[in-house]
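Asker: following is a predicted model, sequence given first.
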Amino acid sequence: MTPPLFTLDAILAATGGRATGVPATEINAISIDSRELGEDALFVAIKGDRFDGHDFVDTALANGAVAALVGRGEGAGRIVVDDALEGLTDIARAARQRSRGFIVGVTGSVGKTTTKEALRVVFEAAGQTHASIKSFNNHWGVPLMLARMPETAQFGVFEMGMSAPDEIRPLSQLVRPHVAVITTIAPAHLEKLGSLENIARAKAEIFDGVEQGGTAVLNGDHPQIGILLEAATAAGIGKVITYGFARGVDWQITEVETAADRSFATIVHGDERYALALGVAGRHMLANATAALAVSHIAGIEAEVALRALAGFGAQPGRGQRLALGPAEKPLLLIDESYNANTASMQAALDVLASIEPPGGRKVVVLGDMLELGDAAPQLHGGLADAVKASGAERVHLVGTSMAQLAAALPPHLVASHAATIAEAVDGIVADLAYGDAIMVKGSNGVGLSRLVADIKSRFSQS
């Protein structure tokens, strides 16, 4: 019989809370969204930037929550604590304390969600696995994901993000990973951090939570690797594993071949050579998968199990997912990279676009602003011109004020449109498309290109 996620008594012991009129004795789901509640759910009324969960407690209880964790207010069905987010963190701490699973933390400027998903796929092939969903990687997302981890989970994978110093450290100290992965260092969040070196130091905060005897797994393909190695040593991490395309790394990616929707490489580790095949294109995807292969080796998973699992690994929505919309003989090919962007991921996405042949029309790209780059934004946006031209794009649509620099750097005949906002751009871009075209959509999440993706799906899914 499957044990409950938590008993009510365990929740009260973890939080020091006071239950009033809570009839349930078991909690089997934890949510901060009153609209998305699992069976026997605990609703946690955290206060966010736009909403205060306390305003939705009654709705959550009416929608089926068996209890609500609140920082204020009285009434039936409530567990009252000093602060709801702190209460959620206490539950997360209790979940980690009881766990006997192999726990991995993942951070990095680019590729952390994809690497987390690659690890999930590999671990699920070996045993019961719990992993962060979406990009729940911040001060409330990590506690929520950890609190949801079943006691019986054999593997746990948690993504950790940041936009400023001192954000990853408390998350890692909560998760206490056995392995900390840093995917890469790239110009993201320059506005607050100022330099790549400072970004590396902020990412290295993940080492401060690593369990004694744990391991750091680091991408070696960036100039800041020295900073990470020094930080790992300073944090007392005795074992450091490197991976990437660079010579001398512990898990080296060689003999690379990429096709429109496949990638192949030989991974060299000591005297061993492994044939890695992925159902998705891109050198960056090979790097993410190699990180998962290296971590699975540390976890004691046979290489054959990991490689077989990775062979079925594909891109996620907003992160390179491909959709053929409309008639099979001449579809519109949509490559959805709408979730996020910085210079490294832009370059990687445009490299993939270069390998794509449209089903029977033109190659189109929509690029949105890369946000949080500070004073470097104009130069970094304009600097994308060569990669855009090398991609073979015939129509380039640009969205955002910073993309004016790229518009000026590109040949005028390539720039089909430039708008300050997606609201101004979406109708014109959709009208410019036709079945047979291949279109890639890439930009920072705050630009809102997911709206364009949704409109394209709606318009072209009808054959």
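Answerer: Sure thing, it's come through. Keep in mind the model is a prediction, meaning the values are calculated, not measured.
Asker: going by C-alpha atoms from here, please, whenever you check contacts or count neighbours.
Answerer: Noted.
Asker: which residues touch Leu384?
Answerer: Residues near Leu384 by CA atoms under 8 Å, 6 or more residues apart in numbering: Thr343, Met346, Gln347, Leu406.
Asker: so which strand or helix has His418?
Answerer: strand 415-419 (DSSP states H and E).
Asker: can you name every helix or strand that that strand contacts?
Answerer: strand 395-399, helix 404-409, helix 422-432 (3 or more CA pairs under 8 Å, 6 or more residues apart in numbering; DSSP states H and E).
Asker: and it, how far from the chain's centre?
Answerer: 29 Å (CA atoms, centre = their mean, to the nearest Å).
Asker: what angle sits between that strand and helix 422-432?
Answerer: Here strand 415-419 runs at an angle of 150 degrees relative to helix 422-432 (axes from the mean of the first three to the mean of the last three CA atoms, to 10 degrees).
Asker: outside of strand 415-419, which residues touch it?
Answerer: Arg395, Val396, His397, Leu398, Val399, Gly400, Thr401, Met403, Ala404, Ala407, Ala425.
Asker: here's the one I want to compare it with:
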Amino acid sequence: MSLWTAQAAATATHGKTQGGWVATGVSIDTRTLQPGDLFVALKDQRDGHEFVAQALDKGAAAALVDHVPEGVAADAPLLIVPDVLTALDDLGRAARARMTGKVAAVTGSVGKTSTKEMLAEMLSAQGRAHASVASYNNHWGVPLTLARMPQDTDFAVIEIGMNHPGEIAPLARMARPHVALVTIVAAAHLEAFDDITGIAVEKASIFEGVEPGGVAVLNADMDTAAIVMAKALDCKLRDISFGAEGYDFKLIRADLRDETTVVQARMGDAPLLFKIASPGRHFAMNALGALAVVAALGGDIALAVGSLGRWKPYKGRGQRERIYLDAVDTRLSLDLIDDSYNANPTSMAAALEVLAAAPVTNDTGRVSKGRRIAYLGDMKELGPDEVALHAGLAHLPATQSLDVIHCIGPLMRALHDLLPDAQRGGWYETSDAVLPRLKRHLDSGDVVLAKGSLSMKLGLIVDAIRKMGHAPLDEEEG
């Protein structure tokens, strides 16, 4: 299906087009480029113009460039513009302008991606849905998501993030959502703000982009809820609150089971009971916010509740899997919770609660008692209180109920030093240093959590644990 014709893209970007090409997608990476994509030559760590010839060889319909790159024919299918990122913004705005469906935008210190994925799951059962890929939520991720949006989209879900003040409002004005959700305001990116109040003001600025007569959805349990609410009122939006203190969507109870979360809530005066196919109180709260967005969009809540039962966390964000340590005897296994993508104090506390509630299996390995084991990496961008925020993890009830905690990185040394001897695992400068010891640390019956900021590379530990596993032999073949 056609996404961009040469003429439509040239009109949107005020660029000069070569050839009568038609693009069926938009790509910024030759590694994932599909035939028919418009390749956007962004400049980041590398200049995308270096890859234009490769993109065209792989079947790109055309390339969006600011000059004809070396090694590319002068008459190659190109869209030539003064600035590539500005042109991508223009494509995003044009795609939003021609789309007649409903748009939801999601921001927050924690839970943006999970909530966005929940919404995509729920809305895809109610129409043609389009959503951000992975965590494409920044100054190039938002316009790229919009530029990829088919014209006949019924529902779009746009994730919007930030690292510094002043980033969210322009992206929200580009997305022009009918509904905007703030999942939670927490201590994340504190090094760029004076305090958490500044973060709340920045997150609430998403409401500046909401269409007139639109809806603001916010978490009523936040300490900064009044700040976010005030912004919604200032923007003349109807507000919907959710949470344990929520007025419109009220969380009554969330029970963590082995592989599910069972949630009791109320939507106004009506009872809500639903199940999420992953354990986590934070998932229950995200789901409640997502349901509030569906209601604001005029969606079917009963259908949305059914969709929630099929949703599972994105890779690296709480995904749980069983690792079989023996191909024949499937009792010899451990459970892995992969939450290695990112971390701040709020998301770390939520992950530790999930681990503390996870059931272990006894009498299957060399250690007779199954254990709850955590590998915790530094939480970055927390500002001057970073050491205290790491040390504070020691006082969480969930932390105190774990069996072994291994700490990774200079900041996590503060937690390591406060742990009692019985809980204190190793301290390591890097994730690489853990790898030679993994097999000695773990045993059948254990449940293992890996969590830390992305730069701490806890994914190396996750991958190494996966490699300890064996695919179970088919019983009939065995």
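Answerer: Looks like it arrived, so ask away. None of the values given here were measured: they were computed from a predicted structure.
Asker: can you pull the TM-score for these?
Answerer: Remark: TM-score between the superposed chains equals 0.95 [TM-score structural alignment, normalised by the length of the first structure]; 456 aligned residues with a CA RMSD of 1.5 Å.
Asker: rewinding a little: now, the most widely separated pair of the contacts of strand 415-419 of the first structure?
Answerer: Maximum pairwise distance in the contacts of strand 415-419 of the first structure, criterion CA to CA, is 18.8 Å, between Arg395 and Thr401.
Asker: who has more neighbours out of the two?
Answerer: Counted by other CA atoms under 10 Å, Arg395 of the first structure and Thr401 do not tie: Arg395 has more neighbours, with 19 against 14.
Asker: map the more buried one across to the second structure for me.
Answerer: Superposed on the second structure with TM-score structural alignment, Arg395 of the first structure falls opposite Val404.
Asker: on that earlier part again, make a PyMOL selection of the buried ones in the contacts of strand 415-419 of the first structure.
Answerer: Entered in PyMOL, the line below selects the buried ones among the contacts of strand 415-419 of the first structure, by 16 or more other CA atoms under 10 Å:
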select buried, resi 395+396+397+398+399+400+403+404+407+425
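Asker: picking that back up, okay, the contacts of Leu384 of the first structure in JSON lines with secondary structure next?
Answerer: Below are the contacts of Leu384 of the first structure laid out as JSON lines (DSSP: H, G, I helix; E, B strand; the rest coil):
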{"residue": "Thr343", "secondary structure": "helix"}
{"residue": "Met346", "secondary structure": "helix"}
{"residue": "Gln347", "secondary structure": "helix"}
{"residue": "Leu406", "secondary structure": "helix"}
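Asker: among the residues you listed, which one lies nearest to Gln154 of the first structure?
Answerer: Met346 (35.5 Å).
Asker: so what corresponds to the closest one in the second structure?
Answerer: With TM-score structural alignment as the criterion, the equivalent of Met346 of the first structure in the second structure is Met348.
Asker: isn't its match up against Leu449?
Answerer: No: the pair Met348 of the second structure / Leu449 is not scored as a contact, 10.6 Å apart, by CA atoms under 8 Å.
Asker: the more surrounded of those two?
Answerer: Leu449 (25 against 21).
Asker: so what corresponds to the more buried one in the first structure?
Answerer: Counting by TM-score structural alignment, Leu449 of the second structure corresponds to Met440 in the first structure.
Asker: which other helices and strands contact the helix or strand harbouring its match?
Answerer: Assigned by DSSP H and E, Met440 of the first structure belongs to strand 438-442. For strand 438-442 of the first structure, the elements it packs on are strand 332-337, helix 343-354, strand 363-368, helix 449-460, judged by 3+ CA pairs under 8 Å, 6+ apart.
Asker: between these, which gets nearest to Ala45 of the first structure?
Answerer: Ala45 of the first structure sits nearest to helix 449-460 of all these, at 27.6 Å, using CA to CA.
Asker: in terms of secondary structure, what does that closest one contact?
Answerer: helix 422-432, strand 438-442.
Asker: nearest to Phe136 of the first structure, of the ones you listed?
Answerer: Here strand 438-442 is closest among those (CA to CA), at 20.5 Å.
Asker: still on that earlier bit, what separation is there between the match of Leu449 of the second structure and Ser338 of the first structure?
Answerer: For Met440 of the first structure, the distance to Ser338 of the first structure (CA to CA, to the nearest Å) stands at 9 Å.
Asker: gap between the two ends of stretch 200-216 of the second structure?
Answerer: 14 Å.
Asker: ok, residues contacting it?
Answerer: In contact with stretch 200-216 of the second structure (CA under 8 Å, 6+ apart) are residues 107-108, 165-182, 185, 224, 227-228, 231-232, 235-240, 296.
Asker: what's the answer for stretch 189-197 of the first structure, then?
Answerer: Against stretch 189-197 of the first structure from outside (CA under 8 Å, 6+ apart): 163-165, 185-187, 199, 224, 227, 371-376.
Asker: please repeat the previous calculation with a cut-off of 7 Å.
Answerer: Outside stretch 189-197 of the first structure, the residues within contact range by CA atoms under 7 Å, 6 or more residues apart in numbering are Ser163, Ala164, Ala186, Pro187, Ile199, Gln224, Glu372, Leu373, Gly374.
Asker: kindly provide the distance from the residue lying closest to the first one once chain neighbours are set aside to Leu398 of the first structure.
Answerer: Take Ser163 of the first structure and drop its neighbours on the chain: the residue closest to it by CA to CA, 6 or more residues apart in numbering is His189, 5.6 Å away. Separation of His189 of the first structure from Leu398 of the first structure (CA to CA) stands at 21 Å.
Asker: give the contact list for Ser241 of the second structure.
Answerer: Contacts for Ser241 of the second structure were tallied using CA under 7 Å, 6+ apart; they are Val217, Leu218, Asn219, Ala220, Tyr247, Asp248, Phe249.
Asker: could you look up the SS state of the nearest residue to Ala175 of the second structure once chain neighbours are set aside?
Answerer: Among residues not flanking Ala175 of the second structure along the chain, Arg96 sits closest, at 6.7 Å (CA to CA, 6+ apart). The local conformation at Arg96 of the second structure, judged by three-state DSSP, is helix.
Asker: buried stuff in stretch 414-430 of the first structure?
Answerer: In stretch 414-430 of the first structure, counting by 16+ other CA under 10 Å, buried: 414-422, 425-426, 429-430.
Asker: show me what Arg283 of the first structure lines up with in the second structure.
Answerer: In the second structure, Arg283 of the first structure lands on Arg281 (TM-score structural alignment).
Asker: Thr107 of the first structure touches Gly161, doesn't it?
Answerer: Yes: using CA atoms under 7 Å, Thr107 of the first structure is in contact with Gly161, at 6.1 Å.
Asker: the more surrounded of those two?
Answerer: Thr107 (28 against 24).
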